[in-house]
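Novice: A structural model of the following input is requested.
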Amino acid sequence: MALEQRRRAPSFTPPQALALGFALMIFTGTILLALPIAHEPGQQLTLVDALFMATSAVCVTGLAVVDVATTFSTFGEVVLMLLVQAGGLGIMSLSTMMFLVTGRRIGLQERLMMQEALGSFSIAGVVKTTRSIITTTLIVEAVGAALLTLRFLAYYPPGQALYFGVFHAITAFNNAGFDLTSQSLRIFNRDPFILLVVAGLILLGGIGFIVMQDVWRQRRWERFALQTKIVLVVTGGLLVAGTLLILALEYGNPATLGPLPFPDKFFNALFTSVTFRTAGFESISMGRMAYAALLVAIVLMYIGGSPGGTGGGIRTTTFAVIILAVRATVRGTEEIQVMGRRLPRELLDRAIAIAAMAMAIIVVVGGLLLVTESHVVSDPGNPVTIADVLFEGTSAFSTVGLTTGVTPHLSIPGRLLIALTMYIGRIGPLTAAVALAQRRRERAHIEYPEERVMIG
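Specialist: Okay, the predicted model is just below:
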């Protein structure tokens, strides 16, 4: 009987188990955020809005249809913070933590799911790596919370400064972008200390735990793994390029960088370049930026963070592989070479697939938003434009959490669509990449003749 029940028990693949785990976290968060105790007196949150906020938290996005500071009680804010932490760590890291605390044995199925969550090439050492991820997360967040608390003491009473420090350290490191100020970090755009600490937390969360561990253990460039080198080079390049472009495009904009002295212009451009990639904080108003700067933002959001991190997008390594393949094609070489190494051709196939799927999803979501939000897009008295809608869809898919002001005005279908997009963005590219990596090649029964077609 026991054997028969075991056979009838549903069996999930690692990608399916991860998707289900995130869905269960979102469901639990929705119920908790919908409770009256989670709201300030006089405030109400519909079930759709609770679902949206829970999805945004678990998917570490940061988009909000309500003001967190004025809508949620302390209980609701803590629930939101814990959902962000759970979403950043991932369902398997939380499960591993429970296994370690209770002394339960971690079986093969759990190790396979850890491998899926980490994007690792084998199950060897996944338990140790997951344990290190948990420890690293808590240490980095604790240091960030301490630094922010010390600075917040200049603005708030000690208790509030500590609470704000912990909350913003967790949401920054997990690249979520929720805030308790009702103005994001715009009120601190002349405080480089806060901007740099938050930017540092965002970067550490976005580059990935594997890269952080490799840097910590090896500490010398020549000893770093190839992935670590690629992530650091691409991250640094995008950071510098983004900073310079934002500084140039927004330098004289009276609604953003214009009124600030040059040092503050630079720090805000740097912070904005960081937050465009993975997090939803803003020190200058997104809704008042020039269209050229918004285009830069869309590109940076599309690329996103790095594998194994808390950011979204197609990931820096995917972008790097495509760029390297283009370089190889231009040079007329068949091999994709980088830093004295040769990349297997199948990596390019997966990179193109991920980039194409991401682009397709963003275009489809943008098109659907033009339909669901047609009443505001077509309103001549409303400032919402097609660029704003495209920005919104990209931000949701890449789990960035920035908005030009569209999110609070979304219709119910629009809110459900963005919630679904955030969910797909959190699990879709990672799950698709690992599924393609683990797919076994099957020998074809029929081999078709080869024929070329014209390209370009």
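Novice: going forward, measure contacts between C-alpha atoms and count neighbours the same way
Specialist: Fine.
Novice: How are the helices of the stretch 251-400 of the chain distributed by residue range?
Specialist: Here the stretch 251-400 of the chain has its helices, by DSSP state H, counting those that start in this stretch, at 262-278, 291-303, 316-331, 345-372, 374-377, 386-397.
Novice: Nearest approach to Val101 belongs to which of these?
Specialist: helix 262-278 (31.5 Å; CA to CA).
Novice: hmm, who's touching that closest one?
Specialist: For helix 262-278, the external contacting residues (CA atoms under 8 Å, 6 or more residues apart in numbering) are 175, 189-190, 192, 195-196, 199, 202-203, 206, 239-240, 242-244, 246-247, 251, 257-258, 281-284, 297-298, 300-305, 310-312, 398-400, 402.
Novice: Run the chain-centre distance for it.
Specialist: 18 Å (CA atoms, centre = their mean, to the nearest Å).
Novice: May I see the buried residues of it?
Specialist: The neighbour-count check on helix 262-278 (16 or more other CA atoms under 10 Å) flags 264-278 as buried.
Novice: For Gly367, grab the count of nearby residues.
Specialist: Neighbourhood size, Gly367 [other CA atoms under 10 Å]: 16.
Novice: Next, the second sequence, to be compared with the first:
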Amino acid sequence: MNEKNIIKRLDPPQFLLLIFLTFIFIGTLLLKLPLATTDHITVLNAFFTATSAMTVTGLIVVDTGTAFTLFGQIIILLLIQLGGLGIMTFAVFIFLMAGRKIGFKEHVLITQSLNQNSIGGVIILAKKLLAFSLIVETIVFTLLSIRWVPILGWKGGLFASLFHSISAFNNAGFSTWSDSLSRFIGDPIINIIITFSFILGGIGFTVIFDIWRKKKFGKFSLHTKLMVIGTIITNIISIIFVLSLEFDNPNTIGNLSLGDKIQASYFQALTPRTAGFNTLEIASLNDPTLFFIILLMFIGAGSASTGGGIKLTTFLALMLSVSSFIKKESEISIFQRAITDSTVVRSLAITVIGVTFVFIGIFILDITEDASFIMIVFEAVSAFGTVGLSMGLTGDLTSVGKVIIITIMVIGKVGPLTLAFSIANHKKVNVRYAREEILTG
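Specialist: Okay, the predicted model is just below:
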């Protein structure tokens, strides 16, 4: 069987996974070129970096600013852009530029890539997504340049602005500075610009376009309403938690002024939703704060966004189903809309598969790595949520540990359900069996 026939036999999830892994492989080869690095790096480290960039995670085994040349950093940026917006989004643009007709199979692939339920309108959505992303990144680049060019000069300021505008919008968490954005802990301009960028990238493109088109909250789709309200409530709770839990911690915000404490808490509370930047030393955070951040990283951002995790709406669907069960309600409803049983089952499947992969990863890492259990859990969940925050374990990972984190990053980016569909053997069953209850609880 030739390669063309094999590709034709692949399901859309399998084909997307193949494309994704192919670009990681190409990125690895490019990052291994002498032109890309200031010193020799191993194939595994190049592979790890390419995967981290393509999955827009931000975990690093070598320092981005010192280990890679300008060429290498540009390769990382291109991988971030490809991974963040989706390969198929760029494919749409290339097809249109080349005058190629986009057929049914391409429609299905784009639908899978953008995590949409319907094929209708996905080409228009993909074009809007690309245009919107470039516009936001340009605005963020301009604003950062105004702040950083006077400090870093034209060359340094413009490149830092370009790098961080793309990294922030795509929720990648990569920085050209080894301390991420810690030097700007009390800079309100940088705090607001960066968070504005990764919130827009993480809330989901369908939500942005729905808000733009309908304007009024009452006309929004149920998904948009849940994402908007859920994001606001989650962010407010997160800021309050980080501020209160770290208020007297001398290793984080304890010695800062009240204004800087609020700014640092605001920034660090929002980044676990897959952004990955930090202005505080993560390893210095109190254990309750770390545990709370782990929960935020696992939940992640919104569907059809640049972020990872199980997604906020998945988490909300499960919470609403639990609430309805406890209240003994006949259906799960919110905002005068009922959530379908299939949505709840899908949410449960995503969560269980995600927990399973993370649990397996933690188990193996606990065997291979010389680190505390909370560091291992934090690293694994950060990889799954494609967050990029670390307590300092990434650079000390063993070869086996790096492979495990690479695997978890890929799972977190493509989605646990998509990966399950990719490896499952689909069998059509036309038999319906009699139903019977089992004891639970």
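Novice: if we can go back for a sec, would a markdown table of the helices of the stretch 251-400 of the first structure with distance to Pro408 of the first structure be doable?
Specialist: Converted to a markdown table, those look like this (distance: least, CA to CA, whole Å):
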| stretch | distance to Pro408 of the first structure |
| --- | --- |
| helix 262-278 | 20 |
| helix 291-303 | 19 |
| helix 316-331 | 30 |
| helix 345-372 | 14 |
| helix 374-377 | 12 |
| helix 386-397 | 11 |
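Novice: wait, which of these is closest to His39 of the first structure?
Specialist: Minimum separation from His39 of the first structure across the helices of the stretch 251-400 of the first structure (CA to CA) falls at helix 386-397, 24.6 Å.
Novice: now that closest one: which residue numbers in the second structure?
Specialist: On the second structure, the counterpart of helix 386-397 of the first structure by TM-score structural alignment is residues 373-384.
Novice: That stretch: average distance to aligned residues in the first structure?
Specialist: Comparing stretch 373-384 of the second structure with its match in the first structure after superposition yields a mean distance of 0.4 Å (mean CA distance after the TM-score superposition for the first structure).
Novice: Okay, buried residues for that stretch please.
Specialist: Of all the residues in stretch 373-384 of the second structure, those buried under the rule 16+ other CA under 10 Å are Met375, Ile376, Val377, Phe378, Glu379, Ala380, Val381, Ser382, Ala383, Phe384.
Novice: cool, stretch 32-42 of the second structure as well?
Specialist: Lys32, Ala36, Thr37, Ile41.
Novice: With stretch 138-149 of the first structure instead?
Specialist: Residues of stretch 138-149 of the first structure classed as buried by neighbour count (16+ other CA under 10 Å): Val140, Glu141, Ala142, Gly144, Ala145, Ala146, Leu147, Leu148, Thr149.
Novice: and these as CSV, adding secondary structure and distance to Val234 of the first structure?
Specialist: Output for those, formatted as CSV (DSSP: H, G, I helix; E, B strand; the rest coil; distance: CA to CA, whole Å):
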residue, secondary structure, distance to Val234 of the first structure
Val140, helix, 23
Glu141, helix, 24
Ala142, helix, 28
Gly144, helix, 24
Ala145, helix, 28
Ala146, helix, 30
Leu147, helix, 28
Leu148, helix, 28
Thr149, helix, 32
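Novice: Could you check which residue of the first structure pairs with Phe159 of the second structure?
Specialist: With the correspondence set by TM-score structural alignment, Phe159 of the second structure lines up against Tyr163 in the first structure.
Novice: Which strand or helix spans that match?
Specialist: Tyr163 of the first structure belongs to helix 158-173 when assigned by DSSP states H and E.
Novice: coming back round to it: which of the helices of the stretch 251-400 of the first structure sits closest to Val231 of the first structure?
Specialist: Nearest to Val231 of the first structure among the helices of the stretch 251-400 of the first structure is helix 316-331 (6.2 Å), distances taken as CA to CA.
Novice: Relative to the whole chain's centre, how far out is the closest one?
Specialist: Mean-position distance between helix 316-331 of the first structure and its chain equals 23 Å (CA atoms, centre = their mean).
Novice: cool, stretch 221-230 of the first structure as well?
Specialist: 23 Å.
Novice: how about that stretch, aligned to which bit of the second structure?
Specialist: Residues 217-226 of the second structure are matched to stretch 221-230 of the first structure when aligned by TM-score structural alignment.
Novice: and what of stretch 350-361 of the first structure?
Specialist: Counting by TM-score structural alignment, stretch 350-361 of the first structure sits on residues 346-357 of the second structure.
Novice: with the first structure superposed, average distance for that stretch?
Specialist: Aligned to the first structure and superposed, stretch 346-357 of the second structure gives a mean residue distance of 1.0 Å (mean CA distance after the TM-score superposition for the first structure).
Novice: how far away is the residue positioned nearest the centre of the first structure from Gly340 of the first structure?
Specialist: Geometric centre of the first structure, nearest residue: Gly311, 2.7 Å, by CA atoms, centre = their mean. As for Gly311 of the first structure, its distance to Gly340 of the first structure is 28 Å (criterion: CA to CA, to the nearest Å).
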